[in-house]
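K.L.:
Turn this into a structure:
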Amino acid sequence: MVESDVPELLRLMHAIVSFERGQNFALSEAELLRRGFDERPEFGAYVADVGPGALAGMAVHYEIPFMHTLQPLLMMKWLYIDPEYRGTGIGRRLMRQMALHARKTGHERFCWLVLTDNAPAQSFYRGVGATEDPEWRRWILPTDALNRLVDDAS
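P.N.:
Alright, predicted model coming up:
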């Protein structure tokens, strides 16, 4: 990823958030530039370039700096390929870039989340050798519950 990729990266990010039924998309080019190219970048991305100013896919990653193992955890936030480029090997190449990045940065593995109803993605990930984590399920404290908990005086 280079700074000139940011407009297309933002387009791809909006596409995956829409696909994931996400709301309140607040990312902007300025935020991506600040967060991705600052002195201490908060994320990185590998992109599939298909021409000047055009991207077909992305693998966005970040690191959780502190775990119980005293090692950081590499997280893939998003892997997204534009629908017209799916099945062309771009997803596998981006996963390989993530694996190379993991090895280069001293990670033995990396993790990501997948929607429970996204069978094509699950099949793709199994095809590259990934396995579903049998020990963890994601939990969320939504706004209403958060507010109740904060307001609970007992």
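
K.L.:
drop to CA atoms for contacts and neighbour counts, all remaining ones
P.N.:
Will do.

K.L.:
Give me the buried stretch members for the strand ranked longest in the chain, please.
P.N.:
Ordering each strand of the chain by length in residues (DSSP state E) puts strand 54-64 first. Neighbour counts over strand 54-64 (16 or more other Cα atoms under 10 Å) mark 55-62 as buried.

K.L.:
Show residues contacting the host helix or strand of residue 147.
P.N.:
Following DSSP states H and E, one finds residue 147 within helix 143-151. The contact list for helix 143-151 (Cα atoms under 8 Å, 6 or more residues apart in numbering) is empty.

K.L.:
gap between that helix and the chain center?
P.N.:
Shown here is helix 143-151, whose average C-alpha point lies 28 Å from the average C-alpha point of the whole chain (Cα atoms, centre = their mean, to the nearest Å).

K.L.:
what comes up buried for that helix?
P.N.:
Buried residues in helix 143-151 (16+ other Cα under 10 Å): none.

K.L.:
What strand or helix carries the residue positioned nearest the centre of the chain?
P.N.:
The chain has residue 77 as the residue nearest its centroid, 1.6 Å off, counting by Cα atoms, centre = their mean. Assigning secondary structure by DSSP H and E places residue 77 in strand 73-81.

K.L.:
just checking, next helix/strand downstream of that strand?
P.N.:
Next along from strand 73-81, by DSSP H and E: helix 90-104.

K.L.:
Just the residues contacting the helix or strand following that next one, thanks.
P.N.:
Where DSSP H and E defines the elements, the next helix or strand beyond helix 90-104 is strand 110-111. For strand 110-111, contacts defined as Cα under 8 Å, 6+ apart pick out 73-76, 99, 102.

K.L.:
try stretch 13-23
P.N.:
Here stretch 13-23 has contacts from 25, 78, 80, 115, using Cα under 8 Å, 6+ apart.

K.L.:
Let's see that with 10 Å instead.
P.N.:
7-9, 12, 24-28, 57-60, 78-82, 114-115, 118 (Cα atoms under 10 Å, 6 or more residues apart in numbering).

K.L.:
one more to put side by side:
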Amino acid sequence: MIRSAVPADVPVIHAMIRELAEYERALEEARASEEQLREALFGERPAAYAHLAEDAEGNPVGFALWFLNFSTWRGVHGVYLEDLYVRPTARGGGYGKALLTELARLCVERGYERLEWSVLNWNAPSIAFYESLGARPQSEWTVYRLTDDALKALGA
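P.N.:
Predicted structure coming up:
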């Protein structure tokens, strides 16, 4: 089952974010607190949204965390999928596809024309999964990021 997250889900979403960061070999970079997550998802002006995948017993086994972006070329919003994660014991059970299907459904229903995300180059199982759904890499674009000291220096 796929459902929208509620405030009571923040601890389990936070735990799965940390599990994902560990899988991606970057646990030390996952510094967000539960309170920050709660504010981002359920504060006065939510900046992001989340969906949970649950097994037949109602146990959370995965999540998708996303936010709206905007295409100046198409003139409409899209969805940027920040995180998609399914716990190792539940992989292969269709939960990742169900989460992506729900986001695609929302895009179609709301007139959004893009569903985008990034994947680490070394994550071959995820790349194969995404391509099996019809997703294609945007190899002509390179992602750039400013963080930490470089961001502070530029913003000063």
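
K.L.:
top of the contacts of strand 110-111 of structure 1 by neighbour count?
P.N.:
residue 74 (22 neighbours; other Cα atoms under 10 Å).

K.L.:
With adjacent residues omitted, what lies nearest to the corresponding residue of structure 1 for residue 78 of structure 2?
P.N.:
Aligned by TM-score structural alignment, residue 78 of structure 2 pairs with residue 73 of structure 1. Nearest residue to residue 73 of structure 1, sequence neighbours excluded (Cα to Cα, 6 or more residues apart in numbering): residue 64, at 5.0 Å.

K.L.:
Same check on residue 82 of structure 1?
P.N.:
Nearest to residue 82 of structure 1 is residue 56, by Cα to Cα, 6+ apart, at 5.4 Å.

K.L.:
Could you list every helix and strand in contact with the strand holding residue 77 of structure 1?
P.N.:
Contact analysis of strand 73-81 of structure 1 by 3 or more Cα pairs under 10 Å, 6 or more residues apart in numbering; DSSP states H and E lists helix 6-19, strand 44-51, strand 54-64, helix 90-104, strand 110-111 as its packing neighbours.

K.L.:
The longest one aligns to what range in structure 2?
P.N.:
Think helix 90-104 of structure 1. Aligned by TM-score structural alignment, helix 90-104 of structure 1 falls on residues 95-109 of structure 2.

K.L.:
with structure 1 superposed, average distance for that stretch?
P.N.:
The superposed stretch 95-109 of structure 2 is, by mean Cα distance after the TM-score superposition for structure 1, a mean 0.9 Å from where its aligned residues fall in structure 1.

K.L.:
ok now that stretch, how far from the chain's centre?
P.N.:
When distances are taken as Cα atoms, centre = their mean, stretch 95-109 of structure 2 is centred 12 Å away from the chain's centroid.

K.L.:
distance of residue 98 of structure 1 from residue 82 of structure 1?
P.N.:
18 Å (Cα to Cα, to the nearest Å).

K.L.:
Could you do residue 41 of structure 1 as well?
P.N.:
Residue 41 of structure 1 is 25 Å from residue 82 of structure 1, where distance means Cα to Cα.

K.L.:
dump the residue contacts of residue 31 of structure 1.
P.N.:
Residue 31 of structure 1 sits in contact with 6, 10, 37, where contact means Cα under 10 Å, 6+ apart.

K.L.:
And residue 66 of structure 2, what's its match in structure 1?
P.N.:
In structure 1, the residue matched to residue 66 of structure 2 (TM-score structural alignment) is residue 61.

K.L.:
How much space separates residue 69 of structure 2 from residue 113 of structure 2?
P.N.:
According to Cα to Cα, residue 69 of structure 2 and residue 113 of structure 2 sit 10 Å apart.

K.L.:
what's the overlap in contacts for these two?
P.N.:
76-79.

K.L.:
Columns distance to residue 151 of structure 2 on top of those, output as TSV?
P.N.:
Listed next are those as TSV, based on distance: Cα to Cα, whole Å:
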residue	distance to residue 151 of structure 2
76	29
77	26
78	26
79	25
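
K.L.:
which among those residues gets closest to residue 127 of structure 2?
P.N.:
For those, the residue nearest residue 127 of structure 2 by Cα to Cα is residue 79; the value is 18.7 Å.

K.L.:
I figured that closest one hits residue 107, correct?
P.N.:
Yes - contact criterion Cα atoms under 10 Å: residue 79 of structure 2 and residue 107 qualify, at 7.2 Å.
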